[in-house]
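Colleague: coordinates only, sequence not included:
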């Protein structure tokens, strides 16, 4: 795993200062502590920081092709590189290294951009073809590995694995995009179609960019998509056998490394499944890592320990206190952009623990999106059934009125929290699902935004791109569309960003076997009954893993990392809540209404309402804006 950066002059062939590339990659040092390299030629410069995982001594970067006609900087892993290398050798390719990087170079020279279809892995890379005078930027199918791109003055394009790499370039302007604040306050992160800075974009998952000197950059090209339009046939047992084969292949292919390798183990279905399949093929005990909390209600170490004992893993666990708020500024530096998923704190902790024992860790990320494991997906499927029966002319007035009248009761038992459901049933499926996934609904944002932000965002709403994605999804049902949106929007924006940044902050490579594209394509073809049965999500996956895992692991209620935000903002962070409410960075710009923020903080501290998630969003935004301000 690595960090990459570079500059490309597309208007004219200007020289690139290697020291500038050096500063950009130095900002990414935690992504690659084992080596650094810079290469420049007229009009282009590439930089690389290396975390050695495969071919430890033999694959330095930037790397040239055997014939010297192409050079690459690469972040990621290609899991099928040995098979692909054999195919290329049959066609006459020659290799000087034993790693996967050189395989990409040879694949580009054989197939051009179509080489991406051949790559099974997680990656973001920049490849410069000296003969064609082209720069090829590409990102993997799901967006496991990030790539930020920015236009600079003078007809240049800069790119880096993280925003901090771009910020190290003195030509980068740091103008905040107000639409990104609308997006962030809706979702809790800045989605991949936008960046917190106006001049910066993220290359979307499953897309590539091909640049040439003397030509204005063309829009990115989509090279991969996932379709839910077909349905697999066969009995549950036949489909289960296919699923198990694909899961075994996905896990075993991600166990190739020349450094110590292990797994995150929470004791839930997904990480336990990965550990079970790793143990099946490993010649020695799998190294597993878990963290727990000093609050019994949210501690899952007993479940993780049970799985570890079942498979005889070399298990490591650590109990951390709930009082992790001292890490806020560190999180801000890790993510650069505002990021309000509070589970980033415990994720960072488990990455730190894992790095003490291994260099590579397999995670269970992706199964909920691929096989319908989230409660919101189950609710969406049921709501779509109701929408199909009840005409919209009836639903809108009845459920709309109920939704407006029903109190917002976060403290109440789940069956009593009907406000969101009523409001969702009054609208279309995509609007309802956007509401279910968002942190703040449009009317809640309206209450706290200032006149300046309301004016600057105009008619735009953060839900618009999400709803469009769902409407245009290659899908047959509401559940299909919900899963498609989760895989395309939520997964790269939140889940994969969280895992990449926290793991790379401690120089740990995280791999996601349950996001193998063949596994995802199989999941997208499953009949709905094989995904959801009754109130059980991920049904086929759980049924398949019954041969490995006990029932209380497979079928207990889902529980993620929990951070006690509500208690923090009524206790040690109460002063922070009040400070955020009066922050000049938030209110002086006209982006937020000072009185509304003060009410939000006061009502939470007094216990009149639970505004913890919104206060956390505001705190992380305020700290991020401080971080992004130009020094001096």
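Modeller: Here it is on my side, so go on. As the structure is a prediction and not an experimental result, all values here were calculated from the model. Numbering: from 1, shown residues only.
Colleague: going forward, measure contacts between C-alpha atoms and count neighbours the same way
Modeller: Fine.
Colleague: quick check: closest non-adjacent residue to residue 138.
Modeller: residue 208 (4.2 Å; Cα to Cα, 6 or more residues apart in numbering).
Colleague: where does the one you found fall, helix, sheet strand or coil?
Modeller: Look at residue 208: counting by DSSP: H, G, I helix; E, B strand; the rest coil, its state is strand.
Colleague: in addition, the following structure is provided for comparison:
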């Protein structure tokens, strides 16, 4: 992947510093283009064997200039169609497709794009700028608007490097403190927003006024009456294609491998496609959360090398600040550090490309909170409620039902709010963070007509997936190490197909991802295929000495929205807490540690 920067209006003098702040996203080259009132910059991470072609992409004949972060799949077929229509391509870049697609189809061209991407496209003849983000939010795109300029960037760091100090956004903090996720149009930083997934901003370059519009929405379920065997075969073909498309590169791919179904499927399908890949797994030695045995079994099944990244409480504490500052997000578990360390190991091994299994749980109903009556101890406090929670009565009144994971987040929110400063909470006495969540623009219309299962998945995909799974744990932990992450399950064509499955093909007899398991029969080790879902989580470590020491030290750097006295009481009680109490307090205390690290990082 790459880093992009675009500025309309007054151009600050520190654009070189801003591009330097994005250098880890593209260490192989840097390019820029400007005219009065408009600047586009780019840092390049290339997976091509030939000499990399620098961006911005410029086509004077069409009056277009663009910077692209990401990858467009299936571009060869679209390229041939456009060439038949008279389009003349100057490079073999997949990104160049964007210019000709827009020139021929206008805004409708965005819907033809398939992949992980964020880009800024300028139509100089029409005085229009378009900032576009992929359908699920795999790639980030921030923006800042003030009377003088409108700035777009892959990361907040670049905006800060332009001379704009970073400060907390109190509303976003309250929302994140109460339910882990803030609204999609916000960021944690005052005055900085994010382009919504599956949306584009259209900017009039004459006055920098802008509107945001969707170009895609999650499809409503239109179940087709297929047999399990027929549906499983079609699903197998779809997943195979999604994996194969993401391996069309001369570079050997690394595979994030756990002991679970999804990452094992990616590894096995990549190997079946003839890819020269290597497996990497996180191990938590001596813990019930450790999946090393299953990962080793998969590596032996495939005859592929496996590199083990061992992570313990000391490693989690030592790397947490770097993980937080790099990802510009708040974590709730030691898996934040683990993902950061995993990608560091992948880079040290010489890889620039990594595939992972994110997205399968969202498309095929893999989460334990979706199954009535199920309580998995490993995710208590994160996906299952640990204790009482904030009221969800208003959500129930408005929707007539409550998305399944809201109870867990409400319990996290109640515990976390008890650590916050009374003066901070008083600002939001009249606010309901969960009503704020369901009342986001476009949500009511898009959620209408969805079943209880699909409503829960809809809200998860609109909150946890883009903000935490893809940004904080995904791109935010990959790109600091110049790793291009690809997620085959989050192919929108696969999503469209998943919407044609019956709900009993998703969950059957208490087994999650039923049809995906059927589709993978014979392709992956049988013991993994039938194994129950185990989310990628680090074991509870908050009461272990390295984390206790970090907590006590962090009290001396406490952000003003926290109450040091309340925090101190909980921290000192940790050594005597029961296992259930520790699971309740670990997510709020990791949020605190993340806040301290991010605030210090903002001030560097």
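Modeller: Yes, it's here. Worth saying up front: this structure is predicted, and the values here are computed from it rather than measured.
Colleague: from residue 78 of structure 2, how far off is the residue mapped onto the residue nearest to residue 138 of structure 1 from structure 2?
Modeller: Residue 208 of structure 1 maps onto residue 200 in structure 2 when the alignment is built from TM-score structural alignment. Noted for residue 200 of structure 2: a distance of 21 Å to residue 78 of structure 2, by Cα to Cα, to the nearest Å.
Colleague: more neighbours: these two, which one.
Modeller: residue 200 (24 against 17; other Cα atoms under 10 Å).
Colleague: now that one: how far from residue 373 of structure 2?
Modeller: Look at residue 200 of structure 2 and residue 373 of structure 2: by Cα to Cα, they are 40 Å apart.
Colleague: do residue 461 of structure 2 as well
Modeller: 22 Å.
Colleague: of these two, who's got more company?
Modeller: Using other Cα under 10 Å as the criterion, residue 461 of structure 2 and residue 373 rank with residue 461 on top: 19 against 9.
Colleague: excluding its backbone neighbours, what's nearest the aligned partner of that one in structure 1?
Modeller: Counting by TM-score structural alignment, residue 461 of structure 2 corresponds to residue 487 in structure 1. Counting by Cα to Cα, 6+ apart, residue 369 is the residue found nearest to residue 487 of structure 1 once chain neighbours are left out, at 5.9 Å.
Colleague: assign a three-state SS to that neighbour, would you?
Modeller: Residue 369 of structure 1 ends up helix, using three-state DSSP.
Colleague: against residue 457 of structure 2, how distant is the alignment partner in structure 2 of it?
Modeller: Aligned counterpart of residue 369 of structure 1 in structure 2: residue 362 (TM-score structural alignment). Per Cα to Cα, residue 362 of structure 2 is found 6 Å from residue 457 of structure 2.
Colleague: neighbour count winner among those two?
Modeller: Using other Cα under 10 Å, the more surrounded residue of residue 362 of structure 2 and residue 457 is residue 457, with 25 against 21.
Colleague: that older thread, which ones are touching the match of residue 369 of structure 1?
Modeller: The neighbours of residue 362 of structure 2, taking Cα atoms under 8 Å, 6 or more residues apart in numbering as the test, are 457, 460, 461.
Colleague: so how far is residue 321 of structure 2 from the most centrally placed residue in structure 2?
Modeller: Taking Cα atoms, centre = their mean, the centroid of structure 2 lies closest to residue 470, which sits 1.1 Å from it. For residue 470 of structure 2, the distance to residue 321 of structure 2 (Cα to Cα) stands at 19 Å.
Colleague: the counterpart of residue 612 of structure 1 in structure 2: what secondary structure?
Modeller: Superposed on structure 2 with TM-score structural alignment, residue 612 of structure 1 falls opposite residue 586. Secondary structure assignment for residue 586 of structure 2 (three-state DSSP): helix.
Colleague: any idea how far the closest residue to residue 586 of structure 2 other than its chain neighbours is from residue 574 of structure 2?
Modeller: In space, and not counting its chain neighbours, residue 586 of structure 2 is closest to residue 542: 5.8 Å by Cα to Cα, 6+ apart. Here the distance between residue 542 of structure 2 and residue 574 of structure 2 works out to 8 Å (Cα to Cα).
Colleague: hey, what's in contact with both of those two?
Modeller: With contacts taken as Cα under 8 Å, 6+ apart, the residues that reach both residue 542 of structure 2 and residue 574 are residue 582.
Colleague: compare neighbour counts for the two and give me the winner.
Modeller: More neighbours surround residue 542 than the other of residue 542 of structure 2 and residue 574, with 27 against 18 (other Cα under 10 Å).
Colleague: three-state assignment of that one?
Modeller: Here residue 542 of structure 2 is coil, with the state taken from three-state DSSP.
Colleague: isn't it right up against residue 579?
Modeller: No - Residue 542 of structure 2 is not in contact with residue 579 according to Cα atoms under 8 Å; the separation is 11.0 Å.
Colleague: now the helices: where do they sit in the stretch 1-150 of structure 2?
Modeller: Assigned by DSSP state H, counting those that start in this stretch, the stretch 1-150 of structure 2 shows helices spanning 15-21, 75-84, 97-105.
Colleague: quick revisit: wait, which of the contacts of residue 362 of structure 2 is closest to residue 71 of structure 2?
Modeller: Of all these, residue 71 of structure 2 sits closest to residue 461, with 21.2 Å by Cα to Cα.
Colleague: all helices for the stretch 151-300 of structure 2, in order.
Modeller: All helices of the stretch 151-300 of structure 2, identified by DSSP H, counting those that start in this stretch, fall at 156-161, 170-179, 228-245, 261-272, 292-302.
Colleague: output those as CSV; include the columns mean neighbour count and distance to residue 82 of structure 2.
Modeller: Listed next are the helices of the stretch 151-300 of structure 2 as CSV, based on neighbours: other Cα atoms under 10 Å; distance: least, Cα to Cα, whole Å:
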stretch, mean neighbour count, distance to residue 82 of structure 2
helix 156-161, 23, 35
helix 170-179, 22, 44
helix 228-245, 18, 20
helix 261-272, 23, 30
helix 292-302, 18, 40
